[in-house]
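In: Model the following, please.
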Amino acid sequence: MTKLAGIWRRKSVAQLQADAGQSSGLRRVLGLWQLAAIGIGGIIGVGIFVLAGQQAASNAGPAVALSFLLAGLGSACAALCYAEFAGMIPVSGSAYTYGYAVLGELVAWIIGWDLLLEYALVVAVVAIGWSGYVQVLLASAGVTLPVWAQHSMSDATMHYYLHQGLARIGLVHGVVPPPADGYRFNVIAAGVSIAVALLLSLKTEWGARFNTLVVVIKLAAVLAVVGVGVFYIHPANWHPFVPARIVGADGMGHFGWQGVLTGASVVFFAVFGYDTLTTAAEEARNPQRDLSLAVMLSLGVAMVLYIAVSLVLTGIAPYSQLGGDASVSDAFRSIGLGWLATAIAAAAVIGVTSVLFAFMLGAARIGFAMGRDGLLPAWFARVSPRFGTPVRPTLLLGGFTGLVAGLLPISEVAELVNIGTLSAFILVCAAVWLLRHRQPGLTRGFRVPAMALVAPLGIAFSMLLIAGLPRITFERFLIWMALGLLVYFGYGIRHSRLNPDQAT
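Out: The predicted model follows:
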């Protein structure tokens, strides 16, 4: 029982602030605009280049702009809570660290273990999508990869190899015929995952400068979409703005206000990413001031651009024609601006790399924080004396995400991405609200306005979206959590820095 009591150990805010004041080996080199670029890089990606058009075609029609607005309001509740914590506890680890301060060690472990998987899988999913854009550009230049190197395995192939492995150890029986498509490995997706890990292993400012440049290119492309597209808008394409509800024979439907809400649930996953910048708290020059500003700035910029692009896309082309994987390029090609469509596709390839950068940085910094606290081996918290970065966990993540992106189909990976981030949002909103009651006198660089309204809304919105996830997502999430609890009770609880039996 004494051992189990350790799960409620908390790091006080004073302890965390003291940790921030000590030298961790990480270098404080990031200013406000570099932090904001990490946040913007994490938010703006497939949401603009793919989801805006797809959700207009499949769920919301021209009212997809309202879907983004609703999703942004829900995400803003969590963003405000992140901003208050970031200004008060400028320590690496983001939601993991905030949970440690308020909800105890076990909850902190669950959040950290959760986000390690979620951030890594975001990298894998985006890398697979990025590979598709690259191959389109290569094909336009007459370059085609061998068939086996173009894509990850299909669902059928993955299940075949999984069955073969389980059969060898006697867990399943019977014979499953091999799929027709055979073994495949997405070389480009795996390669970009490893390349981003190598970049993040170098000096933080080098990676941050590269990321800022990529974000500038991406923003220029988005502004070109709006600046040029506004002259080709036909207001008739916006009528009706909310198309009539259509229900199919299977009972499923789209359009109408229900379609707008469905669209909001889908695009919600394109309006977070600002949380990744808070994982770099110990690399910020002035974290108490800049972290909270960067969180709000990155989400604000992203939301303005999402809504503007949604209105332009549905204004220049009928929403029914926007369902492709490259909907922005398709829209401009449909009005005779093929040169701009190609330029946008190229900018998307460049710009999406900033999403990889943001989420891999976030995962590596969470692993670093957990290693420093003793919940993972100290190996994770060792910083390269030459580069001032946690090289080992970064390269480990690069190898893991490279294998996942190279081998697994995007549908299998994407199903797991969302539940962990939403769980973290719930806990952050609850924790900042609880801490406001427990310690109202703490110095806060930023205070959430209308806390009694904002925090519950953030919790409710996240719970609503979790409830809509498929059952298989919960099953796989529970398997990952069970594995995490084995690691915690087998290692973390005994090696925690807060364990009184642990030598300091």
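
In: contacts and neighbour counts: CA atoms only from here.
Out: Noted.

In: Which parts of the protein are strands?
Out: Assigned by DSSP state E, the chain shows strands spanning 246-247, 253-254.

In: can you put those in a markdown table and add distance to residue 56 and mean neighbour count?
Out: Below are these laid out as a markdown table (distance: least, Cα to Cα, whole Å; neighbours: other Cα atoms under 10 Å):
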| stretch | distance to residue 56 | mean neighbour count |
| --- | --- | --- |
| strand 246-247 | 14 | 12 |
| strand 253-254 | 10 | 20 |
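
In: Make JSON lines from these and add distance to residue 406 to it.
Out: As requested, the strands of the chain are exported to JSON lines (distance: least, Cα to Cα, whole Å):
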{"stretch": "strand 246-247", "distance to residue 406": "38"}
{"stretch": "strand 253-254", "distance to residue 406": "34"}
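
In: Alongside the first, I'd like the structure of this one:
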Amino acid sequence: MSTILRRLPPSEATGLRTGARHSLAEVYRPADLVVLGLGAMIGAGIFSIAGEQAATTAGPGVILSFMIAGIACLLACLCYAELASTMPTSGSAYTFTYVIFGEVWAWIIGWALILELQFAAALVARAWGAITVGALANFGVRVPDERPAQDFLVLVILVLLTGVVSLGARVGLRALWIMVSAKLLAVGAVIVVGLPHIDAANFGDFFVPPQTLDTPPATVLETLIGEGQAFGWFGIFAAASAIAFAYIGFDIVATSAEETVNARRAIPQGMIRSLVIATVIYIAVGLVMVGMVPYTRISEQAPLASAFQAADLGWMAHVIDVGAVLGLTTVILVLIVGQTRVLFSMARDGLIPRGLATVSRRYHTPTRVTLVIGAVAIVLAEFVPVVPLRELVVIGTLFAFAFVAAGVIVMRRRMPDLERGFRVPLSPLLPALSLVATFWLMINLRMLTWAWFVLWMAFGLLVYLVYGRRHSLLARPRTEPARPAQGGRHRR
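Out: Got it, this is the predicted structure:
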């Protein structure tokens, strides 16, 4: 039992004896980290999830859902910021857990992050394909058969973005700046054009009377109370859990720590700033969408476009299409980057094949693991019905949030002398509140989601027992020489 609970020493979290902890090029500045976070967060939440949840679950209260999800994620973000400033490594929550709780728990979190990021990349790619086909149709481009066209476009975007990430962080960063700037202009147009057309009567009191559903209870909370409900406070909190998908992204900023200049201070700033900006944008767009049209008339398929069409502003559909395509493109790009860095860290720790930790001497990036991630994303997006499994991404993320919040409390007691570039204020109160908020969001997820999650984690534990436990770098005798690292440390 002691072998699977072995912990990575804090000194080795950022300077492992392989020498590989600093083999990635430093390319990110503080402003780049904000763009990285916005690249991941400004996407599906604005262009689809908000309208879907307003129409079916929360009504005008979807604004409150965004606030609730934003507050819960901000609490988690503060916890991430402290741990990332203490251990600026590309492993993010995986490495934090390795140091604080031990190897088996680190594997479990790493396995949850694989679920989050890999499924999210495939899921967003499918959404990107559907939205791109719709945008082409709106611009007058005839698509004879939508499904094959979507499949082809999904393949193209995943191959293209996998190639961009493989060529190095600088290439991806330049592309990210351009696309994020363009999509923020589109979002800004939505807010500015839509504001004059808001009718306060559409908001009501933000509270639609709760409705008991004819269908059996779906979420854990509904199962506990014995009935399924929509709207009312149950609907608002249920929508907040679904909307948490939109905020996935600030945690990916932490995976870029090894590639960031002055990471101990820059990572916390980038995470918090990007999350706050994204929350403000989400609430502003939600107010415009719900204010322009009664929630009962919001289209689940094209919520923003339907709102502008109801206001005789159909031309805005083209702006929304461009913003949606760019928005989802950056989300896919950042998800691939984040997944690459997590698997890279797990590989150099030996928990998955160490060959995946090879860094390209030419591009100074883990090209091999990037290509594997891209290939898996293509298979999932093309052959697995990932859309109904969207909540698996949320539960994987929230599971990591819980460990990070607990990690702050435990590390303050076990390792009080470690250098920290940021400290969560009012600890342990705020980390404890983060745990409570995360748990609340999790019980508002469907029972089916929990069942699939348990199966995924059980399979992952089996993989660890068969492979990871025996091949772990910490399982080697301390006198055994490590394989030389590929590449060296590079500065901008």
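
In: still on that earlier bit, so which of the strands of structure 1 gets nearest residue 194 of structure 1?
Out: strand 253-254 (39.4 Å; Cα to Cα).

In: And for that closest one, what's in contact with it?
Out: 58-60, 245-247, 259 (Cα atoms under 8 Å, 6 or more residues apart in numbering).

In: what's the longest helix in structure 2?
Out: helix 103-138 (DSSP state H).

In: got the buried residues for it?
Out: When neighbours are counted by 16 or more other Cα atoms under 10 Å, the buried residues of helix 103-138 of structure 2 are found to be 103-135.

In: Counting by contacts, list what it packs against.
Out: Secondary structure elements in contact with helix 103-138 of structure 2, counted by 3 or more Cα pairs under 8 Å, 6 or more residues apart in numbering; DSSP states H and E, are helix 93-100, helix 146-166, helix 316-348, helix 367-383, helix 390-414, helix 447-463.

In: can you redo the ones you listed as JSON lines with mean neighbour count and distance to residue 421 of structure 2?
Out: Putting these into JSON lines (neighbours: other Cα atoms under 10 Å; distance: least, Cα to Cα, whole Å) gives the following:
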{"stretch": "helix 93-100", "mean neighbour count": "27", "distance to residue 421 of structure 2": "15"}
{"stretch": "helix 146-166", "mean neighbour count": "19", "distance to residue 421 of structure 2": "29"}
{"stretch": "helix 316-348", "mean neighbour count": "25", "distance to residue 421 of structure 2": "21"}
{"stretch": "helix 367-383", "mean neighbour count": "20", "distance to residue 421 of structure 2": "30"}
{"stretch": "helix 390-414", "mean neighbour count": "22", "distance to residue 421 of structure 2": "13"}
{"stretch": "helix 447-463", "mean neighbour count": "15", "distance to residue 421 of structure 2": "33"}
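
In: Quick one: closest of those helices to residue 10 of structure 2.
Out: helix 93-100 (6.0 Å).

In: against structure 1, where does that closest one fall?
Out: When structure 1 is aligned by TM-score structural alignment, the counterpart of helix 93-100 of structure 2 is residues 95-102.

In: what's the counterpart of residue 212 of structure 1 in structure 2?
Out: Aligned partner of residue 212 of structure 1 by TM-score structural alignment: residue 177.

In: tally of neighbours for that match?
Out: Residue 177 of structure 2: 16 surrounding residues under other Cα atoms under 10 Å.

In: Could you do residue 144 of structure 1 as well?
Out: That count, for residue 144 of structure 1 with other Cα under 10 Å as the rule, works out to 14.

In: Could you do residue 234 of structure 1 as well?
Out: 15.

In: Can you name the two of the contacts of strand 253-254 of structure 1 that sit furthest apart?
Out: Of all pairs in the contacts of strand 253-254 of structure 1, the most separated under Cα to Cα is 60 and 247 at 13.4 Å.

In: so which of the helices and strands packed on helix 103-138 of structure 2 comes closest to residue 248 of structure 2?
Out: Relative to residue 248 of structure 2, the nearest member of these by Cα to Cα is helix 390-414, separated by 7.4 Å.
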